[in-house]
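**Q** mind folding the following:
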Amino acid sequence: MAGPLVEAGTSFSPWVGLIFVFNLIVGTGALTMPKAFGQAGWIFSVAIIIVLALVSYVTATFVIEAMAAANGIIKYRRKDKKRELDETSSTSSSSSDPYIPDTENDEKERLLTGNTINYSSVRAAKKHADYFEITELVDMGQMASMFFNKVGLVLFYICLIVYLYGDLAIYAVAVPKSLRDITCTYDADSQNLSDNDPCWTGVTITRMNAYRIYLAIFSVSLGVFVYFNVQKTKYLQIFTTIMRWLAFLTMIFSSVIYISRGKSSAKPAATGTFESIPNFFGVCVYAFMCHHSLPSLITPVKPKKRITAFLFGDYVLILLFYLFLSITAIFTFDSSDIKDIYTLNFFKSKVLPVIPLSYFVALFPVFTLSTNFPIIGITLRNNLMALFLHENRLYHWTIKRLLFPTLVLVPPIAVAFATTNVTLLVGITGSYAGAAIQYLIPVFLVYYARKKTERTMGKRWVLHQHMSLFRHKIWLILIIIWAIFCLVFVTVDHVLEGIH
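**A** So this is what the prediction gives:
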């Protein structure tokens, strides 16, 4: 999932920021959630998704606190450097942080309250707040460079790169699979079609071969952008946002109408199989992922006084959206019939009998995911170069322009040629790389950010206006324990499944 690339110098209100975060989070994960939700059973699924939403919100507040700490350290060092360059430190401090008291109003305040105003305390509080105000964009990579040692920095990039590879593989499967299922006309038994069945009547091309043809076209047409620099424009973002809302609302309302008319015979299980829970965990982690893109979304928001409260509201809204989408899905379709790309359930379906709308919903992943694929590829390319190339060294143009873009494209395309199981890819990506980015990295970022702030600026500077509500160290320990438990649980389940 690639977040919207906000142009430098732009700013927007918290409400607009809330919409951007919503659009960032609600993406591919929402398309795969109904199937995983039905397999895990609605009781287990509701409980798991609420817990994972809460944990994701907690770690998101850690990222915001780390952003504020990075801003504070950068501004503090900048002022220190300015003081050294100035002839007199007193002249520097008075010019860099002026405070002109309003004697008339202050006199009235003293008469009314009987208190004496301490101008130095007011000035110190103002300076403290200004330092930690999030005004400069410091992305996750920059924060990792500031707060982690070399080993930690390498581990950070590995987690991010693995996650982005998984993202690209998911997109590379979802788009060709949607195109294959929409265009293939052979439907002798549409409920039990296999990859070896023909795609079209009288043609020897199988469904799997048709999928691979679409994958090859997708790879060439969109993969070429990874070799260049391309940016997601404001208008493209507006277009994908409108498409997303229209598609999801169409699916939800058509399901509600279908259920309300008594046409559905689906009877979802309250508790699913134990083996399905780890995969649902991975899907949920993936579905709440936004942490790697928070800096680009939070920094332009003005004012930021209640940014964590707005973010909490966003998480509640997204949680309700996922629950509503998934519950309407399992009460409309039998769990065994829900496809791993949920939009395909509405193609030529009785639930959505309006043919143009059914085509629109089925093609929704093709339009929206295709626009994100080059952005994620370029982000991955830049992170690979940051990990393997030295900043101050010159390299031949073929290394940056040919080698690294090729390294970006080959692994996910190879995975897409090998499997069409989107739910599995989402589960694995979320369970491992996603869990590391969403749980472990924010914990270590905020821990070392507090340590560095104390070393650089002094202990009294550690507390600031953007500190997480979950500031006690016990929260850091609990998140680490939770992350380790989840990783071990998922790994053991995959091992046992492999043995059986």
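**Q** going forward, measure contacts and count neighbours with C-alpha atoms only.
**A** OK.
**Q** next up, the contacts around the nearest residue to residue 332 once chain neighbours are set aside.
**A** If the residues on either side of it in the chain are set aside, residue 332 comes closest to residue 264, at 5.4 Å by Cα to Cα, 6 or more residues apart in numbering. Counting by Cα atoms under 8 Å, 6 or more residues apart in numbering, residue 264 makes contact with 258, 331, 332, 333.
**Q** please flag which of the residues you listed sit within helices.
**A** Under the assignment DSSP state H, these contribute 258, 331, 332 to helices.
**Q** report the separation between the residue positioned nearest the centre of the chain and residue 79.
**A** Centroid-nearest residue in the chain, with Cα atoms, centre = their mean: residue 290, separated by 2.6 Å. Residue 290 is 32 Å from residue 79, where distance means Cα to Cα, to the nearest Å.
**Q** can you tell me the helix or strand for residue 74?
**A** helix 42-85 (DSSP states H and E).
**Q** all helices for the stretch 351-500 of the chain, in order.
**A** With DSSP state H, counting those that start in this stretch as the criterion, the stretch 351-500 of the chain has helices at 355-388, 397-398, 404-418, 422-429, 435, 441-457, 473-499.
**Q** let's see this one next, to set against the first:
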Amino acid sequence: MAGGQLQEQGFQYSPLTGLIYIFNLIVGTGALTLPAAFHDAGWLLSTVIIILLAFMSFLTATFVIESMAAANALLHWKRSKTLKRTDRRPSTASREVQILTAASRDISSPMHRGANKSEEDVNTTTADPVNNIDGDEDELEQPLIPVRTSSSGYSDTEESSERIPLNPVSYYEITDVTEMGRMATLFFNKIGKNLFYICIAIYLYGDLAIYGAAVSKSVRDVACTYRPPSNSSTTASNISETEKCWDWASQSRMDVYRIVLAIFVCTIGQFVFCNVTKTKYLQIITTIMRWLAFIIMVVLACNNIIKNKTDLPTPPTANIDGLPNLFGVCVYSFMCHHSLPSLITPISQKKRLYPLILGDYVIIMSFYFLLAFTGIFAFRELNDLYTLNFQPSKSDNWFESIIHYFLSLFPVFTLSTNFPIIAITLSNNLRSLFLTEGRIYSYWTRTVLFPLLALIPPTAVAMVTNSLEFLVGITGSYAGAGIQYVVPAALVYYARQEAKEALGVGVKNHHKSPFSSVLWVLFVLVWAATCVIFVTWNHFQN
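**A** Predicted structure coming up:
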């Protein structure tokens, strides 16, 4: 892509920087639940499954990128067509805004959207909910400003740096941030769009339940000091939830967990009623803390293996009963598809995008193996939240205590900053699903009802269970499979049809997925259905 700024992003960065962002996005909460799931399914079976699921995640990531390019091509084509229909060059910026705003509104093809579709269904919501997954502000409501012609084959105005290709070869340049919600609006009919928002809402509900449970469980396990006489373990992984939390109190560990969860939701949850976003500096601090924690965990696990090399645990080779949870955890751990548009679009050079992303996946998979293998051979008992295997003990010196407290409370620091962002995103998705654009709703409905609907259900789920392995497994196996497999396959299928109908077969998509055959789309859908059926059957069997 030629130089210049992107309208939505306002800046560009190098491919290496983009890959670092994708790496940080993928390696998150799911990685903390991976060692326990890896152990339960057996190290050999887990190795095969992780490699397979990493490949499937990469495959559908290429589908998302191809769909982004097709969406950009349709937008560019429609804008150019609108400009050609004008009998004179607009003399004012306001006229230019009107032309391209109108162009963007009728971009969808009648074949997939329906001839009687209302204008409300074509327009995106005031704040695209999916764009807020990582705290980015949505800018879809900003006018699409055309630009003056330049020697590079694009057009720009003096007031804007948005780039509109006049050369058909450049139509597929990814210059606009087309989030999943926007692509669903472009390529799906009303039913498909609503199904997409339902799927992303369920996934975000699972996210919030996982975040709430992880934070509350971490605080509870650090705060509770009572150990039953029969328990000699340094971790709390095998202590019953009905055991008391302290010698001097009657509250059980589950009682304390629920109290902490209620306090957490009532304090952090109130930010959901405000328009808060994650700042740049908060992202930097969170990233530094996360990588410091991961490095320390690997080092401590390796140190434990060296110290006990004559008495290492022997994890199982394969256990089919642990496969459903491993599937859900791996899908969750490789999830990045909902945020790819906001991360891929600002990359300055996209010629070798797919090989670079493949390299990113290989590095992430290698890191997961390092974290999982060191964990299963360093500890006989693995907590479903890996950081809780590094709890402080009375024998620690001051330095070890600081390290262990930092690791045990690490999810509290990082997930607390993400919780309100995810909840706001979910609230926006619910608004787009249930509210009709253009209608006037009461203040209570707009600012109170939907934040409450975003907070209450996941809090209720987390109150019932604090099993993170179960929560991550269910979220990844169902909603995660929809977002990672079904939605990208459907998007790329309809995107190819829309682009072919609008631009013809002569204009090639240079961001076309390496897996361009329609059989790959069918394979992904069959794979997703098979995995969901297997997981469901296994849950009913158990």
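**Q** just the residues contacting the very next helix or strand once past the helix holding residue 74 of structure 1, thanks.
**A** Going down the chain from helix 42-85 of structure 1, the next helix or strand is helix 89-96, by DSSP H and E. With contacts defined as Cα under 8 Å, 6+ apart, helix 89-96 of structure 1 is touched by 82, 83, 86.
**Q** helix 89-96 of structure 1 vs helix 42-85, what angle?
**A** With axes from the mean of the first three to the mean of the last three Cα atoms, to 10 degrees applied, the angle from helix 89-96 of structure 1 to helix 42-85 works out at 130 degrees.
**Q** quick check, the residue nearest to residue 332 of structure 1 in a helix?
**A** No: read with DSSP: H, G, I helix; E, B strand; the rest coil, residue 264 of structure 1 is coil and lies in no helix.
**Q** okay, now the residue lying closest to residue 120 of structure 2 once chain neighbours are set aside: neighbour count?
**A** Excluding its sequence neighbours, the residue lying closest to residue 120 of structure 2 (Cα to Cα, 6+ apart) is residue 437, at 5.8 Å. Using other Cα atoms under 10 Å, residue 437 of structure 2 has 15 neighbouring residues.
**Q** matching residue 437 of structure 2 against structure 1, which residue comes up?
**A** The pairwise alignment with structure 1 assigns residue 437 of structure 2 to residue 391, based on TM-score structural alignment.
**Q** any idea how far its match is from residue 382 of structure 1?
**A** In terms of Cα to Cα, residue 391 of structure 1 sits 12 Å off from residue 382 of structure 1.
**Q** same thing with residue 52 of structure 1?
**A** For residue 52 of structure 1 relative to residue 382 of structure 1 (Cα to Cα), the value is 30 Å.
**Q** for residue 413 of structure 1, same thing?
**A** According to Cα to Cα, residue 413 of structure 1 and residue 382 of structure 1 sit 19 Å apart.
**Q** same deal with residue 280 of structure 1?
**A** Distance check for residue 280 of structure 1 against residue 382 of structure 1: by Cα to Cα, it reads 31 Å.
**Q** the two - which one has more neighbours?
**A** A direct count of neighbours by other Cα under 10 Å for residue 280 of structure 1 and residue 382 places residue 280 higher, at 30 against 16.
**Q** next up, the contacts around that one.
**A** When contacts are counted by Cα under 8 Å, 6+ apart, residue 280 of structure 1 is found next to 33, 36, 37, 40, 45, 427.
**Q** now with 6 Å, please.
**A** Shown in contact with residue 280 of structure 1 (Cα atoms under 6 Å, 6 or more residues apart in numbering): residue 36.
**Q** corresponding residue for it in structure 2?
**A** Aligned by TM-score structural alignment, residue 280 of structure 1 pairs with residue 326 of structure 2.
**Q** likewise for residue 321 of structure 1?
**A** Counting by TM-score structural alignment, residue 321 of structure 1 corresponds to residue 367 in structure 2.
**Q** around its match, how many other residues sit close by?
**A** 16.
**Q** which element, helix or strand, includes it?
**A** Element membership for residue 367 of structure 2, per DSSP H and E: helix 353-378.
**Q** ok, average deviation of that helix from structure 1?
**A** Averaged over the aligned pairs, helix 353-378 of structure 2 sits 0.7 Å from structure 1 after superposition, using mean Cα distance after the TM-score superposition for structure 1.
**Q** tell me the buried residues in that helix?
**A** Across helix 353-378 of structure 2, burial judged by 16 or more other Cα atoms under 10 Å covers 353-354, 356-358, 360-362, 364-365, 367-369, 371-378.
**Q** again with stretch 424-438 of structure 2
**A** By 16+ other Cα under 10 Å, the buried positions in stretch 424-438 of structure 2 come out as 424, 425, 426, 427, 428, 429, 430, 431, 432, 433.
**Q** residue 260 of structure 2: which of those residues is nearest?
**A** Taking Cα to Cα as the measure, residue 260 of structure 2 lies nearest residue 424 of the buried residues of stretch 424-438 of structure 2, at 21.5 Å.
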